[in-house]
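Enquirer: Predicted model, plus sequence, below.
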Amino acid sequence: MTKLLGPAEIRELAERLGVAPTKKRGQNFLHDPNTIRRIVSAASLREDDVVVEVGPGLGSLTLGLLPVARHVHAVEIDAKLATALGETCGHPANLTVHNVDALKVDGLDPAPTALVSNLPYNVAVPVILHLLAALPTIRQGLVMVQKEVADRLTAKPGSRIYGVPSVKLAWHADARLAGRVPPAVFWPVPNVDSGLVAFARREPPASDVPRKAVFEVIDAAFAQRRKTLRAALAGWAGGAAEAERLLRQAGIDPGARGEQLDVADFTDLARVRLLR
């Protein structure tokens, strides 16, 4: 059985490398072996899965993933951490370390089939959405994010916290909450709980409407979420009257608000604008 990193090993490794977690990069290093095993188990990986892990840090989760995945792509923006990761993991043949910003990843070989990560809090949503768009071979994932973000990502229409992240993730995948993680398993200890989000890729609501067009109307609808869609979409449509016309053509009440629409509704709205 692979030996996982505990609190003492994490601190010793950080001291040896001269590494201190920074808020700028949202670094909170996981140091609880039981939590690592829980994440790996919940990810439901198959032996032929190729995993992309963003923000491996000192290698806690990486060590848990290597024995169960065919290959692991570890994407680490911190050059010092990226350089040390291979040695920490024993230079296994099934590990490739990429010292790059995850938001600039546009292809990996072998092609990833799963995203499993303890994501930096400050870039979690952009990273998830970027990788799902840039790496279409990803079919499933399990990510750990701030609990508040996990709730937003998995919120359903009509919820108070349903918004842009909820709808954009729904374009790519079905998502659900997969558990809560307490602050004590991290170093440094964050002042919030974390949440696990599991997702499974599915086909977009429509193949004839570009993702960019759908995301534009989503952004417009939630930019002023207290307003009715007739008012909120006036700039996007070219006037409130035109917004009302497009909404009615898509079968949507102009007096509704963005949080009442699902991703299929936004797709229909983007389609009628493209066809006008």
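Expert: Done, it's in.

Enquirer: When you work out contacts or count neighbours from here on, use the C-alpha atoms and nothing else.
Expert: Will do.

Enquirer: name the element the residue located most distally from the centre of the chain belongs to?
Expert: When distances to the mean C-alpha position of the chain are computed (C-alpha atoms, centre = their mean), the maximum falls on Ala241, with 36.5 Å. Assigned by DSSP states H and E, Ala241 belongs to helix 240-249.

Enquirer: Next up, a structure to set beside the first:
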Amino acid sequence: MSEETSVGLLGPADVRSLARRLQLRPTKQRGQNFVTDPNTVRRIVRASGIGPEDVVLEVGPGLGSLTLALLEVARHVVAVEIDEVLAKALPETVRRYAPDRAERLSVIVADATRLQDIPASALAVPGPEGPVMPTALVANLPYNVAVPVLLEVLERLPSVRHGLVMVQVEVAERLTATPGSKIFGAPSVKVAWYADVRQAGLVGRSIFWPQPNVDSGLVAFTRREPPRTTASRERVFQIVDAAFGQRRKTLRSALAHLAGSPARAEEALRAAGVDPSTRGERLDIEAFARIAEALDRGMSSTERNERP
């Protein structure tokens, strides 16, 4: 590392110059807001906790602002970019600003909300003992797909043990909310199935081009074991969606269609140690897992096969 030249990072003039060369017109549809401040991307990398052994998955690298800062530290960066123009330009940008680290970058043109369409061999990088899958996720996620992408990565890539995402500040607050909070919801519960999360700071809108209408928040996560339960993740998430689909309803009412009737929903909730008159925002992921188990125990095999 000491013999390598330093990495050049992108400032406002660099970002605009690259955009002009690519004839890029950022679109809201793809959430294209590019970071123009070197101090911010270095701060993100520090907060992510990645080290020289990490293979980092970066979703939506854009023009490469964060990519370059990741390459200062990480063993390798696997960048998944849906925009073909940006994906094609990224390796050249890295060769220009970080020539000694260009071989540490892999670029995949794909939609990160559909990781199942990307072969594992494309995500893996060579290692001394064989291919190595990404161990961390660090990304400036497009606001409109931030939660689906985070959940998709955590579900599809168990090799990802930790990381940090930058998302809209309201999304950061929801992801890290705790039971009982007014903003605690389905995303809060679902991410807790996979990981412990925490807020890791705020990022003002002024460091983006074009400037969004909202500030951003940093969410750090560390993977943990899912709740011990006989219920499947899919079943637990079905319960979660039903509970928060009608937030004002009690769980007895919200889960009635899944149980077959309000009475059977109440029976399952009591068996799970949950007050039937409470609402979903009061429960943690372990409670939802217990409810899923209780509902499944109360169903016949025919009903389980026919459930929605």
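Expert: Perfect, thanks for sending it. No experiment lies behind these values; they were computed from the predicted model shown.

Enquirer: Report the TM-score for the pair.
Expert: For this chain pair, the superposition-based TM-score is 0.98 by TM-score structural alignment, normalised by the length of structure 1; 276 aligned residues with a C-alpha RMSD of 0.9 Å.

Enquirer: number of nearby residues for the residue mapped onto Arg230 of structure 1 from structure 2?
Expert: In structure 2, Arg230 of structure 1 lines up with Arg252, judged by TM-score structural alignment. Neighbour count for Arg252 of structure 2, taken as other C-alpha atoms under 10 Å: 25.

Enquirer: Pretty sure Arg252 of structure 2 sits against Ala265.
Expert: Yes - the pair Arg252 of structure 2 / Ala265 is scored as a contact, 5.5 Å apart, by C-alpha atoms under 8 Å.

Enquirer: Overlap in contacts, those two.
Expert: Pro276 (C-alpha atoms under 8 Å, 6 or more residues apart in numbering).

Enquirer: Which stretches in the stretch 101-250 of structure 2 count as helices?
Expert: 120-123, 146-156, 169-175, 186-194, 233-245 (DSSP state H, counting those that start in this stretch).

Enquirer: want to try a markdown table for those helices, with distance to Arg96 of structure 2 and mean neighbour count as columns?
Expert: Listed next are those as a markdown table, based on distance: least, C-alpha to C-alpha, whole Å; neighbours: other C-alpha atoms under 10 Å:
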| stretch | distance to Arg96 of structure 2 | mean neighbour count |
| --- | --- | --- |
| helix 120-123 | 24 | 15 |
| helix 146-156 | 30 | 18 |
| helix 169-175 | 33 | 20 |
| helix 186-194 | 38 | 22 |
| helix 233-245 | 45 | 19 |
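
Enquirer: Tell me which of those sits nearest to Gly201 of structure 2.
Expert: Nearest to Gly201 of structure 2, of all the helices of the stretch 101-250 of structure 2, is helix 169-175, at 9.6 Å by C-alpha to C-alpha.

Enquirer: who touches that closest one?
Expert: Contacts of helix 169-175 of structure 2 (C-alpha under 8 Å, 6+ apart): 147, 166, 183-185, 187-188, 191, 197, 199, 202, 214-219.

Enquirer: Return the members of these classed as buried.
Expert: For these, a burial check counting by 16 or more other C-alpha atoms under 10 Å picks out 147, 166, 183-185, 187-188, 191, 197, 199, 202, 215-219.

Enquirer: Inside strands: which ones of these?
Expert: The strands, defined by DSSP state E, take in Met166, Val197, Gln199, Leu202, Ser216, Gly217, Leu218, Val219 from these.

Enquirer: Considering those, which is situated nearest to Arg270 of structure 2?
Expert: Checking these against Arg270 of structure 2 with C-alpha to C-alpha, the nearest one is Val197 at 29.4 Å.

Enquirer: How about the contacts made by Leu135 of structure 1?
Expert: Here Leu135 of structure 1 is in contact with Asp106, Gly107, Leu108, Ala111, Pro112 (C-alpha under 8 Å, 6+ apart).

Enquirer: Cheers, nothing more for now.
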